[in-house]
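Participant: Sharing a sequence plus its predicted fold:
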Amino acid sequence: MIEKQIIDHVKVNRIQPGNTEKIPGQFYATLMVADQECDFFVDGVQVETVQNAVLFIHKNFHWQLKRRGKHPCSGFVLYLSEQILNEPMLSKLQINDVRILHSDQIHHAQLSPIIEGRILSIIEMIDELLTTGLDHREAAILSLINTFFVYCDGKCNIKRELGQRNSKASLVYRFKKLINTHIMELHDVKEYCERLHVSPSYLNESVQEVLGINAKNLILEQLIIRIRKNLKFSEKSVKEISFDLGFSSPEYFSSFCKTHLGQSPSSYRRS
């Protein structure tokens, strides 16, 4: 059994009528969204519209749930620490394996009204036990969490993909993460496509559909941000910056800056 009090490892929050987002800390989140449509975002990108659904979310994702139209969002978020998920009662669950080992995906289960009511009852019991001082509440809460996941796994038809539209949003999310990590070495769309195992045409189609720009412009956008930051706040020479940012020569870097910043690197630094 976990050594810290269970309230440090398990939290239940109601979904807010307007917007709800991930709380601070390294928690895996299970969102139970009730009967009103809500828009689900990851890293600022809309992944899908959810209704009568459970979402299983890795701790590395920054997510938001936003109301859609006039109707408020409703439901619960069940937050669990990794220590809880490693408890012997839970560690063998297939649903645990799905969530932890696939941090590049959001997993989804659609709910029927009957199943939704039963799952809500389980979460409400967990929430109630967290606020009491009853003997053996830790064991009771773990048992309810186990029941919740077994029920989801057996009754909710958990999917590993969210469909074509959401597949594209997931691809764009992974593309943005790769750019953030490799922008100083990779400037070409094809280089990212090789790492993402997709064709340039499909990546462009996905980025255009999700963000309204093409893949090359997304790379340029991030590269220009790095250039501005380095020229304004770094003590390095223009030559050092050009090589640090992956340009083949200072001359090419200067030409790039004149095209995209409207002036040479030295002029931009002085402005």
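Facilitator: It's in. None of the values given here were measured: they were computed from a predicted structure. Numbers count the residues shown, from 1 in each chain.
Participant: only C-alpha atoms for contact and neighbour calcs from this point on.
Facilitator: OK.
Participant: helices or strands up against the helix or strand where Ser254 lies?
Facilitator: Per DSSP states H and E, Ser254 falls inside helix 250-260. In terms of contacts (3 or more CA pairs under 8 Å, 6 or more residues apart in numbering; DSSP states H and E), helix 250-260 is packed against helix 238-244, helix 265-270.
Participant: Give me the buried positions along that helix.
Facilitator: If you call a residue buried by 16 or more other CA atoms under 10 Å, then helix 250-260 has these buried ones: Pro250, Phe253, Ser254, Phe256, Cys257.
Participant: rewinding a little: hey, which of the helices and strands packed on helix 250-260 is tucked in deepest?
Facilitator: helix 238-244 (a mean of 17; mean count of other CA atoms under 10 Å).
Participant: Which strands or helices does that helix pack on?
Facilitator: Judged by 3+ CA pairs under 8 Å, 6+ apart, helix 238-244 is in contact with helix 215-233, helix 250-260.
Participant: swap the cut-off to 10 Å and go again
Facilitator: Counting by 3 or more CA pairs under 10 Å, 6 or more residues apart in numbering; DSSP states H and E, the packing neighbours recorded for helix 238-244 are helix 215-233, helix 250-260, helix 265-270.
Participant: try it against this one:
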Amino acid sequence: MLKWPCRPGGLIFTLYLHMATPLSVRPAASTFNIQRMEEIYDQAHGAVDAPHGHDYYTVIWVQEGTGAHLVDFTSYPFAKDAVFFVSPRQVHQVMPAERPQGWVITFSPRFLQLNHINEDFITEMNLFGHFDERPPILLPTDLAAQSDTLLHFLRQTYESTLPYRLAAMSAYLKLFLIYCHGQCELPPPDMASDQSSHYLLRAFKKLVAEHFQTYHQVQDYAHQLHISAKHLNQVVKTLIGQTAKEVIQEKLILNAKRELRYSQLSIKEIGYNLGFNDPLYFSAFFKKCTGQSPSEFRG
């Protein structure tokens, strides 16, 4: 099996995608890590990893090199100073054609909690796609030079024993993400809208990410949020142009596609894992949403 190791917390490890089991999700050995792409390439002897997911956030900045980065179902070619953002459990695969140069940063939700960084900050950055994929951003030359210096300071701090080391690391990380956000072409949240509505949308999406395998109905989430299903639909539709039902279905379909494409579980097993007890209903649901049956999508 081809491999591209990750190294959270200084521990080199590789967990493979076992094709007879559900999609491999790699746990973090630590809450934070930063290293050079060259080091990862050398440790893997140039081999390429299988598609996989993580339970932590990953930032990959390609400064130089050729190759591609597969994110869910789209392959993006490497480009100079392209920065990729991979959310927890999002499937990706780094495929360098030669020894690349760049940075890889990983950090867990726990790191954010320990350093008083609200995950809403990450959500509002519009960099990480929790329900869909995000294309890479391109750093202009002057900002790339500033950011490279910043990440060198971040790595020095990470490897140091300085007092308030974690606080300094989190500050450097936030600044780098803010720099990247400035280059993001995705529209920011409409801050003129009611802030309570934005809070409700974030809470709803967080619940869907955590419980989509169990709760499939809008009413289930409205009950958790102590509001009516009608009100939840109105808020979600106003802010993002989708109904709450469509958000739930989008999450289910995305994860169904990941398992169909990247595992060898049976269609029945995939449906059951997503909360569908009737395989015929799961197949009908998938075809209604995608226009293809699960077997047609799997090919």
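Facilitator: Right, received. Where do you want to start? Treat the numbers as computed from the prediction; the structure is a model and nothing was measured.
Participant: what TM-score do we get after superposing?
Facilitator: The TM-score (TM-score structural alignment, normalised by the length of structure 1) is 0.55; 186 aligned residues with a CA RMSD of 3.8 Å.
Participant: still on that earlier bit, I'd like the helices and strands packed on helix 250-260 of structure 1 written out as TSV, with distance to Leu80 of structure 1 added.
Facilitator: Converted to TSV, those look like this (distance: least, CA to CA, whole Å):
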stretch	distance to Leu80 of structure 1
helix 238-244	40
helix 265-270	47
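Participant: Val54 of structure 1 is nearest to which of those helices?
Facilitator: Val54 of structure 1 sits nearest to helix 238-244 of all these, at 43.9 Å, using CA to CA.
Participant: so that closest one matches what in structure 2?
Facilitator: On structure 2, no counterpart of helix 238-244 of structure 1 exists by TM-score structural alignment.
Participant: Point to the residue nearest the middle of structure 1.
Facilitator: Phe61 (3.0 Å; CA atoms, centre = their mean).
Participant: And the strands in structure 1?
Facilitator: Secondary structure of structure 1 (DSSP state E): strands located at 10-14, 19-21, 28-33, 38-42, 45-50, 53-57, 63-67, 75-80, 107-110.
Participant: Report the distance from stretch 29-49 of structure 2 to the chain centre.
Facilitator: 18 Å (CA atoms, centre = their mean, to the nearest Å).
Participant: Look up how far His92 of structure 2 lies from Gly299 of structure 2.
Facilitator: Gly299 of structure 2 sits 20 Å away from His92 of structure 2, going by CA to CA, to the nearest Å.
Participant: Hmm, Asp220 and Ala244 of structure 2 touching each other?
Facilitator: No. In this structure Ala244 of structure 2 lies outside contact range of Asp220 using CA atoms under 10 Å: 11.1 Å.
Participant: Spell out which residues are contacts of both of the two.
Facilitator: Common contacts of Ala244 of structure 2 and Asp220, defined by CA atoms under 10 Å, 6 or more residues apart in numbering, comprise Ala229.
Participant: Out of those two, name the residue with the larger neighbour count.
Facilitator: Using other CA atoms under 10 Å as the criterion, Ala244 of structure 2 and Asp220 rank with Ala244 on top: 27 against 14.
Participant: ok, the more buried one - contacts?
Facilitator: Applying CA under 10 Å, 6+ apart, the residues contacting Ala244 of structure 2 are 201, 204-205, 208, 217-219, 221-222, 229-230, 232-237, 250.
Participant: roughly how far apart are Glu259 of structure 2 and Pro294 of structure 2?
Facilitator: Going from Glu259 of structure 2 to Pro294 of structure 2 by CA to CA gives 10 Å.
Participant: Tabulate the strands of structure 1 (a markdown table), appending mean neighbour count and distance to Glu240 of structure 1.
Facilitator: Converted to a markdown table, those look like this (neighbours: other CA atoms under 10 Å; distance: least, CA to CA, whole Å):
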| stretch | mean neighbour count | distance to Glu240 of structure 1 |
| --- | --- | --- |
| strand 10-14 | 18 | 48 |
| strand 19-21 | 17 | 40 |
| strand 28-33 | 24 | 41 |
| strand 38-42 | 21 | 35 |
| strand 45-50 | 19 | 34 |
| strand 53-57 | 23 | 41 |
| strand 63-67 | 21 | 37 |
| strand 75-80 | 21 | 45 |
| strand 107-110 | 21 | 44 |
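Participant: Now the residue nearest to the centre of structure 1. Nearest residue, chain neighbours left out?
Facilitator: Computed as CA to CA, 6 or more residues apart in numbering, the closest residue to Phe61 of structure 1 that is not its neighbour in sequence is Val42, at 6.7 Å.
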